[in-house]
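> this one's sequence-less:
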């Protein structure tokens, strides 16, 4: 969708202590997310970008990679060092990386 314009990493290349920014909607986040991810929905990223550190690489994730690619492009254009997580939370789940839900159910990607 974005050609070679956005740097990407595979889910297994995201370091355990990396800054993971989840740009999905609230319902998607509640259903399941990486335990240490920071949640800022794409629609509010413009007004909340100051919450994202500029002194470290930002790994951006969504459900499949489209919204996070948009966020990655915008962050990089504004001076951040951001990279898109290829395949998003679907790939994260498939790779059996840790997930948690905000409700009592099993974490899942919706």
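Sure, I can see it. Treat the numbers as computed from the prediction; the structure is a model and nothing was measured.

> okay, CA-based contacts and neighbour counts for the rest of this
Will do.

> State which helix of this protein is the longest.
Ranked by residue count under DSSP state H, the longest helix found in the chain is helix 66-77.

> my guess is residue 38 contacts residue 20, does it?
Yes. With contact defined as Cα atoms under 8 Å, residue 38 counts as touching residue 20 (6.2 Å).

> what about residue 80, how many residues close to it?
Neighbour count for residue 80, taken as other Cα atoms under 10 Å: 19.

> So it sits against residue 50, correct?
No. Between residue 80 and residue 50 there is no contact under Cα under 8 Å: 10.5 Å.

> All the helices of the protein, residue numbers only.
Under DSSP H, the chain gives helices at 26-31, 45-48, 66-77, 88-94.

> another one to put next to it:
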């Protein structure tokens, strides 16, 4: 599984690189702030929402610490998606939130 550090994601956002992010935390967690541009799909809904995702794109998966996003990566990879896990999750994120 590919990994990316939160500070690397922050650099990509600052450079206006076209990245696609999915935050798999629960609704109440996202209400405390999420990374701008990240799409919110709780982990429990990934299998039902994956038909809305594009297999041609690479998605950076985000959660609180990196564990749930790792599970989401494993699941989506098994269905042919290109994904990267953001190691450390929002606990390590120091960039902007919305």
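In hand now; what should we look at? Please read all numbers here as calculations on a predicted model, not as lab measurements.

> Just give the TM-score of the two.
Once the chains are laid over each other, their TM-score by TM-score structural alignment, normalised by the length of the second structure reads 0.88; 92 aligned residues with a Cα RMSD of 1.0 Å.

> quick revisit: possible to save the helices of the first structure as a markdown table with mean neighbour count and distance to residue 8 of the first structure?
Output for these, formatted as a markdown table (neighbours: other Cα atoms under 10 Å; distance: least, Cα to Cα, whole Å):
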| stretch | mean neighbour count | distance to residue 8 of the first structure |
| --- | --- | --- |
| helix 26-31 | 17 | 21 |
| helix 45-48 | 13 | 19 |
| helix 66-77 | 21 | 8 |
| helix 88-94 | 20 | 10 |
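
> the more surrounded of residue 38 and residue 20 of the first structure?
Set side by side, residue 38 of the first structure and residue 20 show more neighbours around residue 20, with 25 against 17, by other Cα under 10 Å.

> mind listing what the counterpart of the more buried one in the second structure touches?
Alignment note (TM-score structural alignment): residue 20 of the first structure maps to residue 21 of the second structure. For residue 21 of the second structure, the contact set (Cα atoms under 8 Å, 6 or more residues apart in numbering) comprises 37, 38, 39, 59, 60, 61, 62.

> With residue 62 of the first structure instead?
Contacts of residue 62 of the first structure (Cα under 8 Å, 6+ apart): 22, 23, 24, 68, 88, 89.

> Out of those, the closest to residue 96 of the first structure would be?
Nearest to residue 96 of the first structure out of the contacts of residue 62 of the first structure is residue 89 (Cα to Cα; 10.3 Å).

> To which residue of the first structure is residue 3 of the second structure aligned?
Under the alignment (TM-score structural alignment), residue 3 of the second structure pairs with residue 8 in the first structure.

> what's the burial count for the residue nearest to its match when sequence neighbours are not counted?
Closest residue in space to residue 8 of the first structure, ignoring its immediate chain neighbours: residue 84 at 4.6 Å, by Cα to Cα, 6 or more residues apart in numbering. Look at residue 84 of the first structure: counted by other Cα under 10 Å, it has 28 neighbours.
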